[in-house]
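Chemist: When you get a sec, could you give me coordinates for this:
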Amino acid sequence: MSTPPTPRVLPTDTRPAGGAPDDDSHDGGAFGWLRALGPRGRRAFGGAFGGYALDSYDYFTLPLSMVAIAAYYGLDSGQTGLLTTVTLVVSAIGGAIAGVVADRIGRVKALMITVVTYAVFTVACGFAPNYETLLVFRALQGLGFGGEWAVGAILVAEYATVKNRGRTLGAIQSAWAVGWALAVIVYTLVFQFLDEDIAWRVMFWTGALPALLVVYIRRNVHDAPEAAEEREKSTDKGSFTAIFKPGLLRTTLFAVLLSTGVQGGYYTLATWVPTYLKSERGLTVVGTGGYLTFLISGAFIGYLAGGYLTDILGRKRNITLFAFLSAASILAYTNIPDGANGLLLVLGFPLGFCMSAIFSGFGSFLSELYPAAVRGTGQGFTYNTGRAVGAVFPTMVGFLADSWGVGGALVFGAIGYALAVLALLGLPETRGKELL
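Modeler: Predicted structure coming up:
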């Protein structure tokens, strides 16, 4: 492995980290990485964290309401799985477009566009008069859902210091667990007090929350000046063709495969575990929420721990480690004997931990694979194309569930993690790389 390049010393007023020096003075304490961002970087972190948390909240309104929606419209497992698949497939288009927009007009403007888009169409889902309309609205929601993470991750990555980038982006990833937890809390309350026929609609209507975040972003968040200046110099900024040129073609193809594997495994679990708990384990709404609490707690800690490990072990080793552990966790979780619901509860924590920690290195890894001029385009395309192809996994589980049962079909998600490990063979290690 070649020695990582020595980071350049930047003038104080142009540092990507918002003016904070990239030295050991900011490494002390659990939140040294946050102090190292500087004032402007911390505001950017707040905007990206909030955007991703609410992105997660709006996404999970569907999986949590899926049983009620299926009953309301009289859907089979394949049709309910298609609701998730169409969201993820269209999110690939939204993510790719958002990446190009971020390279052309800036990270912050693109971030606001994505947040408004996913909020508007999540609310619209609650007014859907039939299955076909819900499918269309959910697809359009995917346009904003697909772009938010890539844009927000790049915005913060360009402020983060080299030695703290992994843990900083891991903290951004942890926002997904925060949004997921908020969705479970709201779900538990709404479905406890309202009839299911209206409760699922109310869940979607609460997706209007992100509109408040846009006001904060508009007033307080700005692109990292050094990276923005570098991006403006290039004639290739926001070019799809640039990421398929000989110098980047290999990177793009293997990054898509990596994203496909990890997200195929993840969305299989995120989509079908609530249904598995209710349909095959017979848990009530409150019981399902309790079990998901352990799963989500593990996810939150996993994101943070994975962020630290990706800085210590390197991007590729961190992904490899948690790919194996995630696959093992799926197999263990879906083979628990009937009646052993206590063990199901206990294993929910490591399952959430492993399947989330693998994502912690994605924000830094994908950002480091591309130069500033096409960083948004490259990250948006590879992450979201992988999401679209990985979206086939939940649909396959839906169709297999009728014959295998949901628990048996969930094992299909383990295949995704094997693909991720294979993809790493074609990608370089990027720990220590400067984002200029």
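Chemist: C-alpha from now on. contacts and neighbour counts both.
Modeler: Noted.
Chemist: quick one: contacts for Gly302?
Modeler: Gly352, Phe353, Cys354, Met355, Ser356, Ala357 (CA atoms under 8 Å, 6 or more residues apart in numbering).
Chemist: Can you classify it as helix, strand or coil?
Modeler: helix (DSSP: H, G, I helix; E, B strand; the rest coil).
Chemist: where's it relative to Ala373, distance?
Modeler: Gly302 sits 32 Å away from Ala373, going by CA to CA, to the nearest Å.
Chemist: got a markdown table for the contacts of Gly302, with neighbour count too?
Modeler: Putting the contacts of Gly302 into a markdown table (neighbours: other CA atoms under 10 Å) gives the following:
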| residue | neighbour count |
| --- | --- |
| Gly352 | 28 |
| Phe353 | 28 |
| Cys354 | 27 |
| Met355 | 31 |
| Ser356 | 29 |
| Ala357 | 33 |
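Chemist: which one of the residues you listed sits closest to Ala17?
Modeler: Ala357 (24.1 Å; CA to CA).
Chemist: Next, the second sequence, to be compared with the first:
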Amino acid sequence: MSNISERIERLPVTPMLWRVLLLTGIGWMFDAMDQGMVAGVMAAIGRDWSLSPADLGVLGSASAVGMAAGAAIAGMVSDRWGRKTVVTFTLILYGIASAVSGFAPNFIMLLIFRFLTGLGLGGELPAASTLVSEFSPAKVRGRMVVLLESFWAWGWIVASLIAYLLIPIYGWRIGFILGGAPALYAAYLRKGIPESPRFLEEAGRFKEADEIVSKMEHQAAISYNETKETYKSCKVKLRSFTLFDLLSKIYFRRTIVLWILWFGINFGYYGFVLWTPTLLVGKGFSLVKGFEFTLIMSLAQLPGYYSASYFIEKIGRKVVLVVYLGGTAFSAYLFGKAPSVSTVLTYGCLLYFFSLGAWGAVYAYTPEVYPTKARGSGTGWAAAVGRLGAIAAPYTVGVVYEAKGKQAGFAYVFIMLTIVFAIVALVIAFAGIETKGKSLEEINSSEV
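Modeler: Reported below is the predicted structural model:
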């Protein structure tokens, strides 16, 4: 194990780690607000601009196209120029594009703005989870990344409140404006985030890495005796790992498993969250009632995240992923068959509980299975492949829903999503690896 990494593994949770988590998480929250806002405004935009379900599916897919491109590009860039650079720039891009979406004069311009929003959002999320993962010692690494992901729930809750309280009064444009503008302030706050010491070490910037880790050791009242000569920097020109590298023999299994995981959970998740208010309207509820139900169900995300953050260090990544993905599949089936208001809310809460708990485990698990030199690229490409699922899902749901009619279509949509979640759970159960309790270097010391 390398010197810097060994020192990180000896640390408890320090104030610096909490600071990295908080400042990264605030940006993550605004990202979630944007995605939640799309779910809230789809029904309102469809009504105002007389859009078909297929048109709304294209709208839901527009940002996902940008997210796919952003994830792949930003992942490779973060391996070459650093995690901090990527998480700051992408949040600025996202904030500007999201805010101007509220001023779109027509459907085509809105699609363009949503693509640019996705470009920033897609680039930020994998780089941010990689940053938190690399700052964390093995004993709390999974928990810290799941807690980072839990900021998504708060953003979605705020978006649901805006959709419920403001959009029926002021229209859908206010949602995008309120979602994008605060993200620029969050980007400003991120100037205080240090670079990943593991990345700095990989880049030969030992002195900078030592200064950051030394601060963390000071905060933890841990001393480390080492001669300063060890930390003379000798900068290394890092290269980005390509798609061919990630599909080489040593990385092939882990890459394919992650791609299936990311594609499936994106397809299933975006298949229901972006459509839930619209589908509930089609089931006979008013638009305001659909927003109200979505807000209530969004609250169930929080115990989903926090329970996953607890169990991920107790029983491991694989078990948490399989249980929560399986629970999502079962909940999706029940939600599609829900006959009454009470069952819609009950099964909807279960659906949000399990699906967001699974998402937390996905973000914790993904950066762990690649070495530092390939971690950003591997995580970015997994997220990019996942966004193909997010691109396909809204449109596919729209087509199935339109073809089967409002009543039967609701059930067909959720049967389709049930099958997707179940398949992904089986892949992880039989082909995934366990990373609990191992250092990042230990996991990647040999072929997985």
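Chemist: circling back to that earlier point, nearest to Gly307 of structure 1 among the contacts of Gly302 of structure 1?
Modeler: Nearest member of those to Gly307 of structure 1, counting by CA to CA, is Ala357, at 7.3 Å.
Chemist: was I right about the closest one contacting Tyr308?
Modeler: No. Between Ala357 of structure 1 and Tyr308 there is no contact under CA atoms under 8 Å: 9.7 Å.
Chemist: Name the residue closest to the centre of structure 2, please.
Modeler: Of all residues in structure 2, the one closest to the mean position by CA atoms, centre = their mean is Leu125, 5.5 Å from it.
Chemist: how about that residue, what does it touch?
Modeler: With the criterion set at CA under 8 Å, 6+ apart, Leu125 of structure 2 makes contact with Trp28, Ala71, Val87.
Chemist: which of those does structure 1 keep?
Modeler: Contacts conserved in structure 1 for these, counting by both residues aligned by TM-score structural alignment, their matches' CA atoms under 8 Å: Trp28.
Chemist: For the contacts of Leu125 of structure 2, which entry has the maximal number of neighbours?
Modeler: Ala71 (32 neighbours; other CA atoms under 10 Å).
Chemist: can you tell me which helix or strand it belongs to?
Modeler: In this assignment (DSSP states H and E), Ala71 of structure 2 forms part of helix 53-81.
Chemist: in the stretch 1-150 of structure 1, which spans are helices?
Modeler: With DSSP state H, counting those that start in this stretch, the ranges of helices along the stretch 1-150 of structure 1 come out as 32-35, 38-73, 77-105, 107-125, 131-157.
Chemist: I'd like the distance between Ser340 of structure 2 and Ser248 of structure 2.
Modeler: When Ser340 of structure 2 is compared with Ser248 of structure 2 (using CA to CA), they lie 51 Å apart.
Chemist: Give the full set of residues in contact with the alignment partner in structure 1 of Leu21 of structure 2.
Modeler: The equivalent of Leu21 of structure 2 in structure 1 is Phe45 (alignment by TM-score structural alignment). Counting by CA under 8 Å, 6+ apart, Phe45 of structure 1 touches Val156, Ile172.
Chemist: what about the helices in the stretch 301-436 of structure 1?
Modeler: Per DSSP H, counting those that start in this stretch, the stretch 301-436 of structure 1 carries helices over the ranges 315-333, 341-357, 362-368, 375-390, 392-404, 406-410, 414-423.
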